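S.K.: Sequence isn't available, so here's the structure alone:
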C-alpha cells in the first residue's frame, strides 16, 4: 500500500474499488444503529434523517466523483483537495482531522468489542472498565505487530471479516422482515412525542453524527485512487458503494421499529442489533450477531489502522508532515506512520475511558473530526467549478450541474458541523492545535516559511479554541 503498482494488472478495477468503499463503510456503526436512533427519534424522524443524510452524502459522493475526473493529479486522498484549494496549512489540518477521525474510529471499535464481550464477561462492563482498557491497549499494539510483519497477512483477516459481517447482517434483514409487526411500527412513528416541526428538527439533529460515522469510508476509493486502473472508476465506485450501503442502513433501522417498541430498543446494550434479533428469535440471534460483529470489527479495525497510516504517509510524501513519517519498511509497511497512529489511538482511548458514555463519545468524536475534511472537499469542488479549473472542453451544463452538487454538499457538511455542536468543535481544536508541531517540523525540513498571513490567523483561532476546550474540561463546562 505504500508503493506505486508496477503494472496495470496490479491496479484496482471498478468492482475492487466498489468493494473497498462498501467494506470501509460497513463496520461497527451498523451494529449500533437501532439504539442510537431509538434514543433520539421514531420512524418519521428516522426517515427524515436518512432522506437528509442520504441526499447530502450522495452529493458528497458525486463531489468525489467529479474531483476524481476534474483533478486527476490529486491522488493523495481527501486532504489533497484542501491543500490544492486553500494552501499548505489548511491541507495539513484536513489531513490531521481525517487521520484523527480514523484513530478515534478505531477506539470505537475497541470499546464496542469489549461491550459485546461484556454481556458474558461482566468485568468488561460496556467497554469502560479497567480490564477493558488494558485489553484494548494490548489490542492496539498487537495489531501493530501483525501489520509490521506484512500487509499480505493482514489482508487475509480482512477477507474473513468481510464474509463474517455480511452473513449476520443479511440474516437480520430477513428475520426482521418475517417478524415485522405493523402495529409496533405505527406505535413507533413518533416514539411517544408530538409530531411538531421543532420536535422533528431536534430529533434529526440528534441523529446526524451517527450517520456521519456509518458513512465514513465513502472516501475510501479516493484515498487509494492512485491504485485505480482508470480515474473514472474511482468516482463510479464511490457512488455505487454509497447507494448500496445507504439502502442497507435505512432498511436495518426501519425494520427494527417493526420489531420492538422504541423505549425498549433505546434501553438495549450495544451492539443493539443483537438485542433486536434476540427479541425476534431468541438468544441464538444475539449470539450470532455478536460473533459476526467481533470478527467484523476486527477487520474494520485493521482496515482503518492501515487507512490512518496511509493518510500520514501521503502527507509526509507531500511534505506536509515530517519526512521520517514517510519511510517504508522492507515489508512495504509505513512503520513510523503506523506507530504514530497507534500512539494517537492509545491517547484517544485513554481520554475516552474518562467519559461517562465511552462508546457514544468515541463514535461522536469520530464523526466530528471527519467533518472539516469533508466540508473543505465540497468547498474545493465549488471553487474549481467557479474558476473553470479542470473544465476545459466541458459543457456549461456540466459545470453548472457540478456547481449545484458542490453547493448542496457545502450546505450539508456545514449543517453537520452545526449539528455536532460546539463541544466537539472545541475538542477538535484541542487535537489540531498541538498537531501543528508536525507541520512546523516539515516546513523547517523543507526550509519553507512557516505560515502565510491567513494561515497564522487560522492557527490563532485553533489555539484559542484549544484553550477554551481545555478550560472547559478542567472546569466541567465541557462534559465528556
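M.R.: In hand now; what should we look at? All values reported here derive from a predicted model rather than from experimental measurement.
S.K.: From here on, just use CA atoms for contacts and neighbour counts.
M.R.: Noted.
S.K.: Tell me where this structure has strands.
M.R.: In the chain, no strands are found when defined by DSSP state E.
S.K.: ok, second structure coming up, stack it against the first:
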C-alpha cells in the first residue's frame, strides 16, 4: 500500500496513524489460522512470542527507514539504494508471489466460511475450489474495468471484519468467568519444543504480513520523527496482541481434534455459547472481510509487476494496460497463479492444502523481511540513515527472526517459494542485458 507523496491538507496524528497501521496488518488469515494451529497446543503461545518479538524488530527497521527515506520509492527503492537493483528486484518479485499466493489463501478461507451458509460447498472440495476461482476472476474482471471500492466501503469492511474478534473475546471472558481455569487446555511443559514454537511462528507470521506497509511516508503525518515510529510500534503491538488473543483462545479453549477439522473456527467457537445466530453473524462478517480484502489485493498483485516493468526490470509485456489503466497482463498472470493453488486445495492428496498455502505465502515474503534489515545495516554503515544501538539491535533481531521463520516454514514451502521467486530472475537478466545495450 502506497500513500501519496504530495503533502495532504490534513495530516495524521498518533491515533490516525496507528489505525492505519492496524488496518494494514489485520487481514483475514486469522479467521482460518486457529485450525492450522490446533496441533501445536501451547506451542502456539511461544510461537506468538517469537512472531511478536520479530515483528516489532521488523516494524522498527521499517519505521526508521521510512522516517529518514520517505521518498526513496518504498522497500524496493530503499533496497536498491542499499544492496543494488538485483536484490531489490528479487525482493519485489518475491513479494508479488507472496501476495498472489495470499489471494489464494483468502479465497480458500472465504469459501470455507461460505460453506456454513451454503452446505454443498462444505461437502464438495471440487465445488469449493470452483467457487473460489469464480470469485477470484469476478473480482479480477471488476478491477480490470477500473472499478475501485470507495474509501467508505473500505472503512465499513474493516469494521465488519473486526466484529468476530469482539465476539470471540466476549465468549472467552464468559467461559473463564463461568468455568475458570478448567476451561483452558492443561499445560504440559514437556510438550513445549523449539520445533513446535518455530512451526507455530511460521504460521502466526501470516497474520502479521503487511507490517512493511506500516511505516508511512513522513509527509502524511504530524511530527513524523516521533509519530511514525510510535504509530508503527503501537499498531504492530495492538494487532499482534489482538490476533494472539483470538487464535490463542480457540487453541486453548476448543478441543484440538474439533478445531483441527473446523472449516469455520471462529463461528464454531462462539455458537455453543452465544447461539447459532451469532455463528451466522460471524460467518457473514468473515465473508465480507475476506472478499473485501481480496478486492484490494487483486489490484495490488496486478500493479506490482507492472511497476517493475515501468522501471525496466521486467519486459514491457508485464506493464501493458487497457484503456481504463488496469494492468491486464499482470492481473491475468497473478490470477492464474492463485487459481492453480486454489485448484490444488481440492485434491484429496493435499489434506493440509490451506496450511501449505499459508506457509508458501510466508516463505516468499521472508525475502523482504530478511533483506530489509540487512539493507538498513548497510545504509547505517554508509551514514545514509543514523546509526544507533536501537536500529542495530532491531535489524539483527529481524534477521534472526526471518531465518527462524524459514526453518519453521518447512522444506516444501521454502523450496517451492524459492522456485517461484527464482522464476523471475531470467526475466530480470534479459532486461538487464537490454539496458546495457542501450
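M.R.: Happy to help now that I have it. Since we're looking at a predicted model, the values are computed, not measured.
S.K.: So what does residue 117 of the first structure match up with in the second structure?
M.R.: Under the alignment (TM-score structural alignment), residue 117 of the first structure pairs with residue 114 of the second structure.
S.K.: can you tell me which residues contact the residue lying closest to that match once chain neighbours are set aside?
M.R.: Counting by Cα to Cα, 6 or more residues apart in numbering, residue 114 of the second structure lies nearest to residue 287, which is 6.6 Å off, once chain neighbours are set aside. Counting by Cα atoms under 8 Å, 6 or more residues apart in numbering, residue 287 of the second structure makes contact with 110, 111, 113, 114.
S.K.: Over to residue 104 of the second structure?
M.R.: Residue 104 of the second structure touches 338, 339, 341, 342, 357, counting by Cα under 8 Å, 6+ apart.
S.K.: quick one: what's aligned to it in the first structure?
M.R.: Using TM-score structural alignment, residue 104 of the second structure sits opposite residue 107 in the first structure.
S.K.: one step back: measure the aligned residue in the first structure for the residue nearest to residue 114 of the second structure to residue 274 of the first structure for me?
M.R.: Superposed on the first structure with TM-score structural alignment, residue 287 of the second structure falls opposite residue 294. Residue 294 of the first structure is 12 Å from residue 274 of the first structure, where distance means Cα to Cα, to the nearest Å.
S.K.: How about residue 331 of the second structure: what's its closest non-neighbour residue?
M.R.: residue 302 (4.3 Å).
S.K.: give me the number of residues near that neighbour?
M.R.: 28 (other Cα atoms under 10 Å).
S.K.: can you check residue 87 of the first structure too?
M.R.: 16.
S.K.: residues contacting it?
M.R.: Residue 87 of the first structure neighbours (Cα under 8 Å, 6+ apart): none.
S.K.: now for it: what does it line up with in the second structure?
M.R.: So residue 87 of the first structure corresponds to residue 84, using TM-score structural alignment.
S.K.: Equivalent analysis for residue 425 of the first structure, please.
M.R.: Using TM-score structural alignment, residue 425 of the first structure sits opposite residue 414 in the second structure.
S.K.: again, but for residue 57 of the first structure
M.R.: By TM-score structural alignment, residue 57 of the first structure lines up with residue 55.
S.K.: and the closest residue to residue 402 of the second structure other than its chain neighbours, how many neighbours?
M.R.: The shortest distance from residue 402 of the second structure to any residue other than its chain neighbours is 5.5 Å, reached at residue 370 (Cα to Cα, 6+ apart). Neighbouring residues of residue 370 of the second structure were enumerated by other Cα under 10 Å; the total is 21.
S.K.: Was I right to think residue 370 of the second structure contacts residue 404?
M.R.: No. In this structure, residue 370 of the second structure is not within contact of residue 404 by Cα atoms under 8 Å, at 10.6 Å.
S.K.: quick one on the thing from earlier: could you measure from the match of residue 117 of the first structure over to residue 107 of the second structure?
M.R.: As defined by Cα to Cα, residue 114 of the second structure lies at a distance of 10 Å from residue 107 of the second structure.
S.K.: Over to residue 386 of the second structure?
M.R.: Going from residue 386 of the second structure to residue 107 of the second structure by Cα to Cα gives 43 Å.
S.K.: Looking at the two, which is more packed in?
M.R.: Taking other Cα under 10 Å, residue 386 of the second structure and residue 107 do not tie; residue 107 has more neighbours (25 against 15).
S.K.: In this structure the more buried one contacts residue 132, no?
M.R.: Yes. In this structure, residue 107 of the second structure is within contact of residue 132 by Cα under 8 Å, at 5.2 Å.
S.K.: so what's in contact with these two at the same time?
M.R.: In contact with both residue 107 of the second structure and residue 132: residue 342, using Cα under 8 Å, 6+ apart.
S.K.: so what corresponds to residue 68 of the first structure in the second structure?
M.R.: Using TM-score structural alignment, residue 68 of the first structure lines up with residue 66 in the second structure.
S.K.: Hmm, I typed the wrong one, I wanted residue 248 of the first structure.
M.R.: In the second structure, the residue paired with residue 248 of the first structure according to TM-score structural alignment is residue 242.
S.K.: From residue 114 of the second structure, how far off is that match?
M.R.: 24 Å.
S.K.: who has more neighbours, the two?
M.R.: residue 114 (23 against 17).
S.K.: Now do the contacts for that one.
M.R.: Counting by Cα under 8 Å, 6+ apart, residue 114 of the second structure touches 121, 283, 284, 287.
S.K.: and the residue mapped onto residue 137 of the second structure from the first structure, how many neighbours?
M.R.: For residue 137 of the second structure, the aligned residue in the first structure is residue 141 (criterion: TM-score structural alignment). Neighbours of residue 141 of the first structure under the rule other Cα under 10 Å: 15.
S.K.: didn't residue 141 of the first structure look like it was pressed against residue 343?
M.R.: No. With contact defined as Cα under 8 Å, residue 141 of the first structure and residue 343 do not form a contacting pair (9.1 Å).
S.K.: Most neighbours among the contacts of residue 104 of the second structure, which one is it?
M.R.: With neighbours defined as other Cα under 10 Å, the most crowded of the contacts of residue 104 of the second structure is residue 342; it has 29 neighbours.
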